[in-house]
Structures are given as structure tokens and as C-alpha cells.
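**Q** Make a model of this:
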Amino acid sequence: MHLFIFILVYPFIWVLSKLPFRVLYFISDVVYILIYHLIGYRRDVVRKNIKIAYPDISEEKLNTMMRKFYHHFCDIFIEMIKTMSISEAEMKKRFVFTNMEVPGQLLNNNKNFILCLGHYASYEWVLSIHSHHDNKGYAIYKKIKNKYFDTLIREIRGKWKTNLVVNKEAKVKITEVLKEKNDKAVVFGFIMDQSPSNARNKHWAKFFNIKTPFFTGVEDIAKEHNLPLLFLGTKKIKRGYYESTFTVITENPREHKDYELTDTYAQLLQKQIEIAPEFYFWTHKRFKFMKGLDD
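**A** A predicted model of the protein is given here:
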């Protein structure tokens, strides 16, 4: 069945990837009408998440934010498909890194590091970072159940010399890579804003108006291997154009108290979201577990 579905869908995806952006964004607008107005995909989840983050938001502003979010939500998947055929020159024009000298200094000094970011703006096109340097990159991701689509996603995301690692294998893989005698430093990328499915034994970080559990695996790995930790914040300039900026969280993770790095990450992520909250992925159950700030 998985193969049958893939055979049906893949030709459509391939054709889409060849279309110019103006046509793709027209299609995105049509899809927006379907999933927001007609189907109402996860609309209740998005509404609940935004109201938790912004408890005083008016109904008018809430509805405006939701409409903007769903427009962006559709654009992101269209842009991911376009990655199949987009040229390196076009990508560099549309996705700009404002301060590549920050990671460049670490790489030039042969220092491996971790890059963390949230499901914000264009997290898919962030992978084009590897077209700006010759170092190996490893991106941690959640495996798709349909193995054929999983292979396709790996190919799309691997276009910019990125090696995808299943999240459950990340810790072992990173240890293996670091034990190898690499001629050049390597980069490990994590998206780490999801609330864990199990709130026990996770760190409760302040995030907007509440405390919610964050994964601590990135902090644990950074301290275990003493890897510098960088945050990547992205701005959507206009439709199809983005700018990303690196912020150094720490170059010496072992010098920090437990969970201090996770707390810093949570605040950097929140600060980024507050600039333009419509570009955050509100469809995930961000606040499945919650505590008051005084708890």
C-alpha cells in the first residue's frame, strides 16, 4: 500500500517542483482555502496554542494570526517540494545567512558544533547552509512511516550535502562521528522546540506564560562532547525570501549549570516567535503539558 500511494503521488510532486514560484504560490493559495476554510485542518489545536501563548489576544487578532499562519503553512510545503529542482544560485538568493562568519570561525578552527533551531519560518531551507562550506553536516529528523516517502525526504533534504540521522539514533551516531578522524569539523543540526510526548524526566522551561517540558538531549550531548551550541533565528522577509542569523549560546557548554542552555534556547525561540508569531508551527501540540510559572 505504501508503494502504491508513493507511485500515485510522486509524479505530481515532481511536476510541482518544476513549476515557477508564481504558479506554486497560486497553488498554495488554493490549498490554503481547502485546509483552513473547508477542512479546518487542526484549527482547534492552532487556536488553543495561540490563546495559551497570548491569553489576552482579541478574537479579531487571533483570527488574523491564524489566517496568516495557514498561508505560511501551505507555502512551506510548496517550498519544500520546490527544493527538488531549485538551483544553488536561486537558493542563495532566497535564503540568506547574515553572519556566516560566526559558524565559519568555528569551522575554520576545526571545531565541531551543534546548531539548534525551532519550527519557525523556513526550517527546510536552513539545510542550504551546507552549500556555503565544505564541512559535513548531520541533521536529526523524525523518520516517516512510509519508507518510500522517507527516502524522498532524505533525498530532498540531502541536496545540500546534509546527512539525515533518525532522532532515536542521534546520540550513538554523533558519538561515532566524533570518534572518527575527520579532516574537517562537522555540524550537527537539531530542531528542538517540540514538547516531549512524556513530560517526566524532562526540563520544565519558561516559555511564554507558562512552563512546558523541553527536550534536554541537545544540552546533554553538547556537554558530553563539549560542543559549542549555536542558535539559528530566521526572519521571513517576504514570500519566498528569508534571512537567518546565528547566535552563540555557548562555546563551552560544560561551564553551564544543568538546564541553563535549554532555558536560554527556549527564551531565544520565544523572542524569535514574538517578532512574527504567524510563522511558528502552531499545528503541533506545543502545550500538551503545562505548569504555572510559580510551580
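**Q** For the rest of this, base every contact and every neighbour count on C-alpha atoms.
**A** Will do.
**Q** Where do the helices of the protein begin and end?
**A** Under the criterion DSSP state H, helices of the chain are mapped to 2-18, 21-32, 43-53, 59-82, 88-94, 101-108, 147-157, 170-179, 217-225, 260-275.
**Q** Which among those is found nearest to residue 185?
**A** helix 101-108 (5.6 Å; C-alpha to C-alpha).
**Q** returning to that earlier point: which stretch among the helices of the chain comes nearest residue 205?
**A** helix 260-275 (5.7 Å).
**Q** tell me the angle the closest one makes with helix 43-53.
**A** 110 degrees (axes from the mean of the first three to the mean of the last three C-alpha atoms, to 10 degrees).
**Q** Between the helices of the chain, which one is closest to residue 124.
**A** helix 59-82 (6.4 Å).
**Q** Which residues does that closest one contact?
**A** With C-alpha atoms under 8 Å, 6 or more residues apart in numbering as the test, helix 59-82 has contacts from 13-14, 16-19, 24-25, 28-29, 31-32, 36, 46-47, 50-51, 121-122, 124-125, 156, 240, 277-281.
**Q** want to put them side by side, so please do this one too:
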Amino acid sequence: MVALASLPLSVLYVIADGVYLLVAYVVRYRWRVVTENLRNSFPEKNETEIAALARGFYRHFSQILVEILKLRTISHAELQRRVRMRNPEVMTDLFDQGRTVLAMGSHAGNWEWILSAGAFWFPDKADGVYKPLSNPFFEDFMYRLRTRTGARMVPMRDTLRDLVRRRNEVRSLSLLSDQAAGPEDQPYWTTFLHQDTSFYTGADKLAAQFHYPVVYVGIRRVRRGYYEVWLAPLYDGNSPLDKNDFVLAEKFARQLELDIQAAPTEYLWSHRRWKHKRTPKPAV
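**A** Down below sits the predicted model:
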């Protein structure tokens, strides 16, 4: 792995082109899931257009794979050059006020590079919540990648405990808020990309309890290997917030929907985002 990650990105992208041909045309990795997700999300598009979007996604996905691998050896200077933040003052102004910030991100663009680059933009202040992998080898491998530049990882199950223990620290805590929330998570349901969709409500609950400001993190590929990140304030942490109104989950869903529609091939369509169905409330 290290030897492969040591190759220049220009060489890794040649490998990515081969991976693209393999997963899109030979293995057809999760082709049915990808095309079904695209078809339901863009009902106005015909089958030719859906297939073109699917191929665009597989090309993007193949490049993401080698970019994530490159985190093992990429220099600080190169990562900073390849990932630019449009408006870091949204975060730094809150840090200057002594505030901890919740950052709501998604599986768009290169989500792994954002946190690693964030450790450069905001030294000692970039933490990320994650769900540990069941495979010990890949869990260790991904943990090392994610923390190599100085970011700190917080297991999802330990989020509340970590916030209480480190309540006096000024930092950002990143949440990938577009994962498929199941019934046990008591999700918020809304219409998202023309589908009934469940969202985690952790940001609403934590912001209401700790009065944390919340920002949306957007990312867009500028060209191959280069990304632009921007921040959009969702909640200032000052006004009262009802954790049961799910205002933040709804704002996040609307902003993410716009971003996906603007760059549809850059979202993680192989993820089974809509595997859960809403359970009807029992009749009174």
C-alpha cells in the first residue's frame, strides 16, 4: 500500500482510469444500486442520460480511491495546494470567539481530503466523527490515513462523552450527515431528491444542548485532483433551538440537494442511501 501511495498522483490517475474501466464495464460494481439511485433522484432524465451519469460517477469514484490512498504519503504543501477553502473566516471568526463549531458535511467531492486539509487550515482544531469499520485491518489503515495530518477522530458512539470531556476546547467537529439513518436512530424524514429520505439528527440535538454554531461544508471538484471547499452558516448558536424541530437537518438536506443537482457525478451513488423506509405511525 505504501509503495503504491508513494507514486505521483499523475501515475495514480492512470491507474484510476484502469479501475474505472474495470468497475464500470467489467465488474459493474453496484451498477444496479447506482443506476436506481440516479433514476429515482433525476426522474426527468432518460435512460441514456442516467447511464452517462453513472459512468461519470464511476470515473469520479475511481479517482477518489487513488486520492484517498495518496493521503498515506501526500505532503502538507501538496494537499494545501490541491484543496482550497473559499471562506475560512466563517470558521476562524467563531474560533476567535471561543466557540466550538459543528461542521455538517457529506459524501460529495473528496470528503476524506476535507478533514485532512482542515487540519492545516485550523491546526489542532479539526476533529471528525466516524463509524469504525468492522474489519480490523481496514479500520487501522483508514484511521492512520485520516489522522496523519493532525486531524483527530471521534467514534460515533463516543461523541457525547467526548464533547463533555473536552467541553472547554475550541475546535470543529465534522459530521458526515448524509448517511442512511435507520429506525434505531430516530431519524428526521424529509423529501430529498424526490424521495422520502431519513437523516441523522445529531447536529440538531448537540447544537440545542451545547449551543454550538453549525456550518454546512460544501466541496466541488475544480479539475482532476483539485477541489474548492466553502462554508455556509446554518445556525449561530445564540438563539434558542428546539432539538425536536430538526431545523438543521432540513437546512442541510436542502443545501446538499442543490449541490448534488449542480454536480451529480460527484456524489457517492454506490451508497445505499435509501435502504430504510419510514415506519408509519400507529393509529391513535
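**Q** coming back round to it: I'd like the helices of the first structure laid out as JSON lines, including distance to residue 285 of the first structure.
**A** Putting the helices of the first structure into JSON lines (distance: least, C-alpha to C-alpha, whole Å) gives the following:
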{"stretch": "helix 2-18", "distance to residue 285 of the first structure": "27"}
{"stretch": "helix 21-32", "distance to residue 285 of the first structure": "20"}
{"stretch": "helix 43-53", "distance to residue 285 of the first structure": "7"}
{"stretch": "helix 59-82", "distance to residue 285 of the first structure": "15"}
{"stretch": "helix 88-94", "distance to residue 285 of the first structure": "30"}
{"stretch": "helix 101-108", "distance to residue 285 of the first structure": "32"}
{"stretch": "helix 147-157", "distance to residue 285 of the first structure": "23"}
{"stretch": "helix 170-179", "distance to residue 285 of the first structure": "23"}
{"stretch": "helix 217-225", "distance to residue 285 of the first structure": "20"}
{"stretch": "helix 260-275", "distance to residue 285 of the first structure": "16"}
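**Q** Could you dump the ones you listed into TSV with mean neighbour count added?
**A** Converted to TSV, the helices of the first structure look like this (neighbours: other C-alpha atoms under 10 Å):
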stretch	mean neighbour count
helix 2-18	13
helix 21-32	16
helix 43-53	17
helix 59-82	18
helix 88-94	13
helix 101-108	15
helix 147-157	17
helix 170-179	14
helix 217-225	18
helix 260-275	18
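**Q** Relative to residue 198 of the first structure, which of those is closest?
**A** Closest approach to residue 198 of the first structure among the helices of the first structure is made by helix 217-225 (13.6 Å; C-alpha to C-alpha).
**Q** which bit of the second structure covers the closest one?
**A** Following TM-score structural alignment, the aligned partner range for helix 217-225 of the first structure in the second structure is 202-210.
**Q** now stretch 77-91 of the first structure
**A** The alignment of stretch 77-91 of the first structure onto the second structure (TM-score structural alignment) covers residues 65-79.
**Q** Compute the first-to-last residue distance for that stretch.
**A** Chord length of stretch 65-79 of the second structure, first to last residue, is 16 Å (C-alpha to C-alpha, to the nearest Å).
**Q** which non-adjacent residue is nearest the residue nearest to the spatial centre of the second structure?
**A** What sits nearest the mean C-alpha location of the second structure, by C-alpha atoms, centre = their mean, is residue 106, with 2.7 Å. Among residues not flanking residue 106 of the second structure along the chain, residue 176 sits closest, at 4.9 Å (C-alpha to C-alpha, 6 or more residues apart in numbering).
**Q** Show me what the one you found aligns to in the first structure.
**A** Alignment note: residue 176 of the second structure maps to residue 191 in the first structure; criterion TM-score structural alignment.
**Q** Likewise for residue 91 of the second structure?
**A** Per TM-score structural alignment, residue 91 of the second structure is aligned with residue 103.
**Q** Give me the nearest residue to its match, chain neighbours excluded.
**A** residue 246 (7.6 Å).
**Q** could you measure the equivalent of residue 253 of the second structure over in the first structure against residue 249 of the first structure, distance?
**A** Using TM-score structural alignment to pair residues, one finds that residue 253 of the second structure aligns to residue 266 in the first structure. In this view, residue 266 of the first structure and residue 249 of the first structure are 11 Å apart by C-alpha to C-alpha.
**Q** Pull out the buried positions in stretch 195-203 of the first structure.
**A** Residues of stretch 195-203 of the first structure classed as buried by neighbour count (16 or more other C-alpha atoms under 10 Å): 195, 196, 199, 202, 203.
**Q** Relative to residue 272 of the first structure, which of those residues is nearest.
**A** Taking C-alpha to C-alpha as the measure, residue 272 of the first structure lies nearest residue 195 of these, at 17.6 Å.
**Q** Kindly tell me how buried the aligned partner of residue 21 of the second structure in the first structure is, as a neighbour count.
**A** Using TM-score structural alignment as the criterion, residue 21 of the second structure maps onto residue 33 of the first structure. Residues lying near residue 33 of the first structure (other C-alpha atoms under 10 Å) number 16.
**Q** ok, now the one 5 residues further on?
**A** By the other C-alpha under 10 Å criterion, the neighbourhood of residue 38 of the first structure contains 10 residues.
**Q** gap between it and residue 236 of the first structure?
**A** Using C-alpha to C-alpha, residue 38 of the first structure is found at 27 Å from residue 236 of the first structure.
**Q** what's the answer for residue 278 of the first structure, then?
**A** Plainly put, residue 278 of the first structure is 10 Å away from residue 236 of the first structure if you go by C-alpha to C-alpha.
**Q** neighbour count winner among the two?
**A** Between residue 278 of the first structure and residue 236, counting by other C-alpha under 10 Å, residue 278 is the more crowded of the two (23 against 17).
**Q** what do we get in the second structure for that one?
**A** In the second structure, residue 278 of the first structure lands on residue 265 (TM-score structural alignment).
**Q** List the contacts of that match.
**A** Taking C-alpha under 8 Å, 6+ apart, one finds 53, 54, 56, 57, 60 in contact with residue 265 of the second structure.
**Q** mind running it again at 6 Å?
**A** By C-alpha atoms under 6 Å, 6 or more residues apart in numbering, residue 265 of the second structure lies in contact with 53, 56, 57.
**Q** and what of residue 83 of the second structure?
**A** So, once contact is read as C-alpha under 6 Å, 6+ apart, residue 83 of the second structure ends up touching 226, 227, 228.
**Q** all strands of the stretch 151-295 of the first structure, in order?
**A** 162-166, 187-191, 203-207, 210-214, 229-238, 241-250 (DSSP state E, counting those that start in this stretch).
**Q** thinking again about what came up before, so which of the helices of the first structure gets nearest residue 232 of the first structure?
**A** For residue 232 of the first structure, the closest of these is helix 260-275, at 9.1 Å, according to C-alpha to C-alpha.
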